[in-house]
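Trainee: dropping the sequence and predicted coords here.
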Amino acid sequence: MLDRRPRLVFRPIDIPDLVAGVRSASELDLPIAVRGGGHSVAGHAMPDGGFVIDLSRWRSAMVDPERQVAEAQGGCLLMDLDVATSAHGLAAPSGTFLDTGIGGLTLGGGISHIVASEGFACDALTGAQLVTADGRIVEVDDATQPDLLWALRGGGGNFGIVTRFRYRLTRIGPMYAGGLVFRGATADVLARLFTLDRDAPDALVLKANVWSEVDGSPIAKVNVAWRGEHDAGEAAIKELTSHPALVEANLRPMSWLQLQALNTPWPHGLR
C-alpha cells in the first residue's frame, strides 16, 4: 500500500486558476503531480511533499459526430468519454475499466477491447491543450506541435498538464464478449490461444489471466471481445470453446457500453 503525503492538493476551477497554481508550485520549488482519475497503481498522483493538481472536477466530454471527433477534459474518467461517444454510435479506443482516468491512460498507451483494429488509446490522440511547467498554454496537433504530439502519444505525463484531449473516433456496432474459464491443461490452452490470436482477424481481442486455486489447480481465464455479430464471434473462437478443459463460458451479445461496464470499478483505497 502507498502511504504518501503531498504538501498541497490544489483543485483549479479553470485554466487561469491552473496556470496560477503551476507558477506558484514553481516559485515554491515543489514537484508537481497531476491527479486525473486517481487510477495509478504506482501512486504517481500522490508524491510525498509535492504539489498535487487535482483535475477530478474537469469531466466534460463533447462529441462532433460528423467529424467523428471527441474532446474531453483532463479529469474525465473513461465512463465520461464512453457515454458521450456511444450516444452517437462511436467509440474511442481507450481502456477497459470505466473508472480509469483518460489522462494517465492515454499518455501511457491505453489498451482497449478494440486494440487490434484501432490501436492503442494514444494512437487515437489527434490534439491536446496543455499547460507547461512555466505556465504557458500550448495547443498541440500535427500542424502546430507535431513533435510534442508524438511525445504525448504514450510518452507519459512529463511534458505538461494536459487539460483537454482530442480523439479520433470509430464507428462501433454490436459486440460479442465475455469470459471463458479453463481448469487444468493451462499450457495447452495458452498454446491454442497464442495460435488463434496470431491468425485471428483484427475484430478479435483476447486477454488471458492464469492463477492457481487453493488446492493447487491451475486456472486460465480468457476474456473475449469480438467486434461484430455473435455468430461470427462464436466461429472465431471455436478452437477455444471446443477445448476439453473448458469449465465455464459466459459469452453474450452486447453493446459497446455494456462491454465497457463488464469490469467492476475498484473501490477507493484498492488502487
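Mentor: Sure thing, it's come through.
Trainee: use CA for all of it now, contacts and neighbours both
Mentor: OK.
Trainee: need the nearest residue in space to the most centrally placed residue in the chain, chain neighbours excluded.
Mentor: What sits nearest the mean C-alpha location of the chain, by CA atoms, centre = their mean, is G95, with 2.7 Å. In this structure, G95 finds its nearest non-sequential neighbour in S112, 4.3 Å apart by CA to CA, 6 or more residues apart in numbering.
Trainee: and the gap between that neighbour and A84?
Mentor: With distances defined as CA to CA, to the nearest Å, the gap from S112 to A84 amounts to 17 Å.
Trainee: what does L55 give?
Mentor: L55 sits 19 Å away from A84, going by CA to CA.
Trainee: who has more neighbours, those two?
Mentor: Neighbour count, other CA atoms under 10 Å: between L55 and A84, L55 has more, with 27 against 19.
Trainee: excluding its backbone neighbours, what's nearest the more buried one?
Mentor: For L55, the nearest residue in space outside its immediate sequence neighbours is G75; the separation is 4.6 Å by CA to CA, 6+ apart.
Trainee: what residues does that neighbour make contact with?
Mentor: Each residue near G75 by CA atoms under 8 Å, 6 or more residues apart in numbering is listed here: 35-37, 54-59, 101-103, 163.
Trainee: likewise for G179?
Mentor: G179 makes contact with K221, V222, N223, V224, A249, N250, L251 under the criterion CA under 8 Å, 6+ apart.
Trainee: and here's the other structure:
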Amino acid sequence: MGARAAAALRRGFRGQLITPGDPEYDAARTVWNGAIDRRPALIARCTGTPDVLLAVEVAREYGLPPTVRGGGHSIAGHAVCDGGLMIDLAPMRNVRVDSARRTAHAQPGATWAEVDRETQRYALATPGGLMSATGIAGTTLGGGFGWLSRAYGLTCDNLLEAELVTADGRVVTASAAQHPELFWGIRGGGGNFGVVTSLSYRLHPVGPQVLCGELYFPADRAPQVLRAVRGHLRGAPDQLFALCLLGIAPALPHLPADLPGTPVVRIAMCHVGRPERGRGAMAPLRALPGVLADTVQLRPYTAWQQMFDPGWGPGARNYWRAEYLATLDDRAIATLTGHLARITSPLSDIRLAFLGGAIARVGPDDTAYTHRSAPYLLSINSRWERPAEDAEHAGWASELWSAMRAFSSGGVYVNFLGQEGPGRVLEAYGPVKYRRLTALKDSYDPGNLFRVNQNIPPSS
C-alpha cells in the first residue's frame, strides 16, 4: 500500500518523498524523543499547501493514517506512526513580519528560534514555548505558554488566523470572522481538525534585551524557596514570569565549578518591560538566603529563549507526566522535595510554572484551551540515555505524578500529555468542552482521518 501511495503522490508532489530503504529514511523518521522508534510507510516532505493537499488526499484514498510533523517535539511522538504517511512540514518554515501592524505570518515547519529571530529585528515577539527548538504549530494548537504568557497570554490567545487543509481536501482559513467555531477549536484542541499550513500572530513590544536569569539554591532550601516564589508571584506584576526547577545542577560555564552534579532548586525568571522595574520585581527573590548562583542580567530575548536548549536536545529517551495544581501547600511542597531526593537521572527535573496574569484573564469559554484559572502547572520530566533504564526512570515520574494528584485542579496540559489514553484527553478539556470539540470533529473530520494525536474521536 505504501508503494502504491508513493506512486500516486509522485504524479504531482513537488517536495521530497522518502520510503523505507532510502538513505534518508532513518533520519527523516526520527523525532525529538529518543524513546519513539516507529516506521512510517511513507514520508512526504511538503513544500507548500498544494503538497499538503495531495498528501492528505493520498492518505485518505489509500488508508494510510496521516501524521503531521512540524517541529517533531511532541513527547508522545505523534509526528510518526508505524505504517502511516508522515506529512513532514519541516521544509515549510518561512516567517514574515509586518512591523507596522505588529503581526507575524509563519509556516508550520518553523521553530520558535526562527520566529523570534525575525520578530526581534523589530523588538517584537509573541508568546512562544520555553525552548527555541520547539515547533510553533504544535505549541499553538495545544495552547502554548512561555516567558511572555503572564504579560501577553498564551500562544493561542495571540493567534489571529490559521490556514488548514481539512480531511475532505478543502483549504479553509479559520479566524474570528471565518469558520469561527473551527478557530475556537484549534486554539487548544490540537491537530484533530486538519493540517495547519500557515499561522498569523499578534506581536508585542519585547526586548531586544530583557532582564532574565536563574537563581540556584541548595536542595535543602527547596521548601523555603517554593514558598517564597508562591507568595511573591501572587502580587508580582504580570511582566514577571517565574519557573521553578528541581533537579541536578547542569554543567554550564557560568556556574561555580563545584555546583554541577549537585541537587538544587532553581528559579528561572524573565521580566518583560523596563529593566529598573524588573530589578524591583525580582529583588525579593534575589535576596532570599542561600543563593549559590545568580545569573540574572540583561540579555537578548533570543538568547534567553535558547537557554534551556542545550540540556533538552534530541536523541535522549523521555517520559513526562503533568498536572495542573490547585494548591501548593506545605504537603505538596514536601511531596515534591521528597521525590527530588530520589531522582533517578541527572537529566531529569521537576518543573513548576507559576501561571495567572493574562492567561487567566481570557474568558474560560473563549478558546478550547482549558484550566485558565489553575495557578500552577507541574511537569515531571524524566530523561535518560539507555533503554535498559526505561522502567526505573518512567517509574520515578509516575510515582511522583500519582502522589501529586491529591493537589490537582483536575486537568492536564495537552501539550505535555504522553500516550496516556482517552481518559486523560478528556481531563485536558473537561466534559463540556470535550462535547463541543466532538461536535467540531463531526463537522470537519467525521471519519477520524486525523487520529494520530491526542485524539478527540467523532461521535459516530
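Mentor: Cool, the structure landed. Just so it is clear, the structure is predicted and the values come from calculations on it, not from any experiment.
Trainee: hmm, back to that, selecting buried members of the contacts of G179 of structure 1 in ChimeraX, what would you type?
Mentor: For anyone working in ChimeraX, the buried entries among the contacts of G179 of structure 1, judged by 16 or more other CA atoms under 10 Å, can be selected with:
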select :221,222,223,224,251
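Trainee: pick the one among the contacts of G179 of structure 1 closest to L262 of structure 1.
Mentor: Lowest distance from L262 of structure 1 to these (CA to CA) belongs to N223, with 10.6 Å.
Trainee: ok, now which ones touch the closest one?
Mentor: Contacts here follow CA under 8 Å, 6+ apart; on that basis N223 of structure 1 touches A177, G178, G179, L180, L206, K207, A208.
Trainee: if we use 7 Å, what do you get?
Mentor: Contact partners of N223 of structure 1, counting by CA atoms under 7 Å, 6 or more residues apart in numbering, are G178, G179, L180, L206, K207, A208.
Trainee: quick check: A61 of structure 1 touching L77?
Mentor: No - using CA atoms under 7 Å, A61 of structure 1 is not in contact with L77, being 9.7 Å away.
Trainee: when those two are compared, which one has more neighbours?
Mentor: Relative neighbour count places L77 above the other of A61 of structure 1 and L77, with 27 against 22, counting by other CA under 10 Å.
Trainee: any idea how far L130 of structure 2 is from the aligned partner of that one in structure 2?
Mentor: For L77 of structure 1, the aligned position in structure 2 is occupied by T111, per TM-score structural alignment. If you measure T111 of structure 2 against L130 of structure 2 using CA to CA, the figure is 12 Å.
Trainee: do the same with L182 of structure 2
Mentor: Summarising the geometry, the distance separating L182 of structure 2 from L130 of structure 2, computed by CA to CA, is 27 Å.
Trainee: more crowded one of those two?
Mentor: Ranked by neighbour count (other CA under 10 Å), L182 of structure 2 and L130 place L182 first, with 25 against 20.
Trainee: tell me which element the more buried one falls in.
Mentor: helix 180-186 (DSSP states H and E).
Trainee: and that helix, how far from structure 1 on average?
Mentor: Taking mean CA distance after the TM-score superposition for structure 1, the mean distance separating helix 180-186 of structure 2 from the aligned residues in structure 1 is 0.8 Å.
Trainee: which other helices and strands contact whichever helix or strand comes after that helix?
Mentor: Scanning forward in sequence from helix 180-186 of structure 2, with DSSP H and E defining helices and strands, the next element found is strand 195-202. Contact here means 3 or more CA pairs under 7 Å, 6 or more residues apart in numbering; DSSP states H and E; on that basis strand 195-202 of structure 2 packs against strand 103-106, strand 159-165.
Trainee: now which of the contacts of G75 of structure 1 would you call buried?
Mentor: When those are checked for burial by 16+ other CA under 10 Å, the buried set is R35, G36, G37, D54, L55, S56, W58, R59, G101, I102, G103, T163.
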